[in-house]
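# pasting a predicted model and its sequence here:
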Amino acid sequence: MSPNFEKAIEALEQRIAYAFRDRSLVARALTHRSAVPGDRVAHESYQRDEFLGDRVLALVVADMLIRAHPRADEGDLARRLNQLVRKETCAEVAIALDLGAGIRLGAGERQSGGRRKGAILADVAEAVIAAIYLDGGFDAARAFVDRNWRPRMEALSGPLRDAKTTLQEWAQGKGLPTPTYVMTDRSGPDHAPEFTVAVSITGGPCGEGRGKSKREAEMTAATGVLVREGIWSADNG
């Protein structure tokens, strides 16, 4: 491990409020596949850790929700869970903790702005959870998730059904086909793309949305239709 990477890990430990006994775990959690030879990707990059961290995150958040909302039904809890463990939320946490500063990337990924890519940041956030779990156990991982996801849980507002789900249910209620989404444009550099997506419902309303990911653009398009049709207020978007 290079001295510079050691310093990056020390700085990261300060930001995440956790000191690793085995720093090789967090080193792996910060290593993108582009920085590892192909035959060693599975064991020296964060891919397997991201898989584990995703499951630990879901369990901790589910437990937080059960305790915070004792009267909520399964559907309500599931919608809250989906909001909190989705990639966009994980990327927000990564940005807040500046996890991008410590990521090891291959030359090509560095040049294309990999430290700022939402998908990479989200994966690293989950991998760091796994590293903490492997290093300090479930309680340490739960404490990390609680510190960084509880404020987001408490701040959840607006409709818990996402826009795409709500639009689909509305269309079905009207006897209309399932909405279809088509990407019509992609612009901007690789590290900060903007997508444009059109949504259409045969015999029903159409809309268009833009976002930093295709999913975000789809949500924006669906939200526009819901607001126009009076299903949601403008504040919901």
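Right, received. Where do you want to start? Numbering: from 1, shown residues only.
# switch to C-alpha atoms for all contacts and neighbour counts from now on
Fine.
# this structure: helices as residue ranges?
Residue ranges of the helices in the chain, as given by DSSP state H, are 3-16, 23-29, 41-44, 47-68, 74-85, 87-96, 107-111, 118-136, 138-155, 163-173, 214-228.
# list just the one of the ones you listed that sits closest to Ala234.
Distance to Ala234, taken as CA to CA, is lowest for helix 214-228 among the helices of the chain, at 5.9 Å.
# please identify the deepest-packed of the helices of the chain.
Between the helices of the chain, the one whose residues have the most neighbours on average, counting mean count of other CA atoms under 10 Å, is helix 118-136 (a mean of 24).
# now that one against helix 74-85, angle please.
100 degrees (axes from the mean of the first three to the mean of the last three CA atoms, to 10 degrees).
# and the angle for helix 118-136 with helix 47-68?
Orientation check (the same axes, to 10 degrees): helix 118-136 against helix 47-68 gives 80 degrees.
# quick one: list the elements packing against helix 118-136.
Packing partners of helix 118-136 (3 or more CA pairs under 8 Å, 6 or more residues apart in numbering; DSSP states H and E): helix 23-29, helix 47-68, helix 87-96, helix 138-155.
# make CSV out of those helices and add distance to Val36.
As requested, those are exported to CSV (distance: least, CA to CA, whole Å):
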stretch, distance to Val36
helix 23-29, 10
helix 47-68, 11
helix 87-96, 22
helix 138-155, 26
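# right, and these - which one's nearest Met219?
Each of those was scored for nearness to Met219 using CA to CA, and the closest is helix 87-96 (12.4 Å).
# what's the angle between the closest one and helix 47-68?
The directions of helix 87-96 and helix 47-68 differ by 100 degrees, with the same axes, to 10 degrees as the criterion.
# take this one as well and set it beside the first:
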Amino acid sequence: MSSTEELLKRLGVTIDAGTLRLALTHRSYAYENGGIPTNERLEFLGDSILGFSVTDSLYRDNPDLPEGELAKRRSAVVSTRALANIGRSLGIGEFIYLGQGEKLTEGKNKASILADTMEALIGATYVSNDIETARQLVMRLIGPLLKDAAVLGAGTDWKTSIQELAASRQLGTIHYAVEGAGPDHARTFSAVLNIGGKPYGKGTGHSKKEAEQEAAADAWRVLSGPDAADGAGKSAGSVPAK
């Protein structure tokens, strides 16, 4: 099985070879290869299809939710973080055409590149098929997130959400302990979120911001989980392994 066939199998769609290659062509690769077309136009198209598909699903499935809550839920599931996580779960990074600079800095794992490529693949699905096929792809990818209470509850900015939650429970001051490791061209960061001097969440990423967001999301789930009602100290006793 070719790499292209493997990717399409993971996505569960058919995309013609030329459109698929275009969807996987990052601007860094295009620049190093004579300014060939990039995936940015397909990304633009896919972003619109993604937004409409999710909005349509939320509107139909939640007849009693006000506009503000619908908007918050949509933002949560179409965020760069959410799309990047989907991309990682599908192993999309190994298929993206990247320039040498991006390869050296682990571009295949960067949230922004993964998210943009996922949108481009949605756009490519539409171009090679039709709107219904693209919509079905979106719902296969995003559908599980629409049922994830933790994702929908916190929205896209986990650091703000955990700050608000900690303040509402008077848990104490929030502090992120961040450490970096590895060479400059492939540096990774790990973060531990402490609230009131106790560890509540861990996170890793290719930037300090990404690691802190991961730690905030981890802590938010701890504080919102089934054991949260038993007391913050109990939840904070051990930080879940990533």
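Cool, the structure landed. Predicted model, so just to flag it, every value in this text is computed and none were measured.
# please state their TM-score.
Structural agreement between the two chains, given as a TM-score (TM-score structural alignment, normalised by the length of the first structure), stands at 0.71; 219 aligned residues with a CA RMSD of 3.9 Å.
# so which of the helices and strands packed on helix 118-136 of the first structure gets nearest Ile120 of the first structure?
helix 87-96 (8.0 Å).
# that closest one aligns to what range in the second structure?
Under the alignment (TM-score structural alignment), helix 87-96 of the first structure falls on residues 80-89 in the second structure.
# which one of the helices and strands packed on helix 118-136 of the first structure lies closest to Ala171 of the first structure?
For Ala171 of the first structure, the closest of those is helix 87-96, at 26.2 Å, according to CA to CA.
# what packs against the closest one?
Helices and strands touching helix 87-96 of the first structure, by 3+ CA pairs under 8 Å, 6+ apart, are helix 118-136.
# average offset between the helix it packs on and the second structure?
Superposing on the second structure places helix 118-136 of the first structure at an average distance of 1.3 Å from its equivalents, by mean CA distance after the TM-score superposition for the first structure.
# so where is that helix in the second structure?
Going by TM-score structural alignment, helix 118-136 of the first structure sits over residues 111-129 in the second structure.
# list the contacts of that stretch.
The list of residues contacting stretch 111-129 of the second structure from outside it, by CA atoms under 8 Å, 6 or more residues apart in numbering, reads 13-16, 19-20, 23-24, 26, 39-47, 49-50, 80-85, 87-88, 92-93, 96, 107-108, 132-134, 137-138.
# can you put the helices of the first structure in a markdown table and add distance to Asp185 of the first structure?
As requested, the helices of the first structure are arranged in a markdown table below (distance: least, CA to CA, whole Å):
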| stretch | distance to Asp185 of the first structure |
| --- | --- |
| helix 3-16 | 37 |
| helix 23-29 | 34 |
| helix 41-44 | 33 |
| helix 47-68 | 30 |
| helix 74-85 | 26 |
| helix 87-96 | 21 |
| helix 107-111 | 23 |
| helix 118-136 | 19 |
| helix 138-155 | 32 |
| helix 163-173 | 19 |
| helix 214-228 | 10 |
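# right, and those - which one's nearest Phe195 of the first structure?
Nearest to Phe195 of the first structure among those is helix 214-228 (5.8 Å), distances taken as CA to CA.
# count of neighbours near the closest residue in space to Phe195 of the first structure that isn't next to it in sequence?
With sequence-adjacent residues excluded and distances taken as CA to CA, 6 or more residues apart in numbering, Phe195 of the first structure is closest to Arg186, at 4.6 Å. Burial of Arg186 of the first structure, expressed as a neighbour count using other CA atoms under 10 Å, amounts to 17.
# next up, the contacts around the residue lying closest to Glu218 of the first structure once chain neighbours are set aside.
If you skip the residues right next to it in sequence, Glu218 of the first structure has Val197 as its closest partner in space, 5.8 Å away by CA to CA, 6+ apart. With contacts taken as CA under 8 Å, 6+ apart, Val197 of the first structure has the following neighbours: Tyr181, Val182, Met183, Thr184, Asp185, Glu208, Gly209, Arg210, Lys214, Ala217, Glu218, Ala221.
# go through those and name the one nearest Trp170 of the first structure.
With CA to CA as the yardstick, the closest approach to Trp170 of the first structure among those comes from Ala221, at 14.6 Å.
# so that closest one sits against Phe195, correct?
No: distance between Ala221 of the first structure and Phe195: 11.1 Å, which falls outside the contact criterion (CA atoms under 8 Å).
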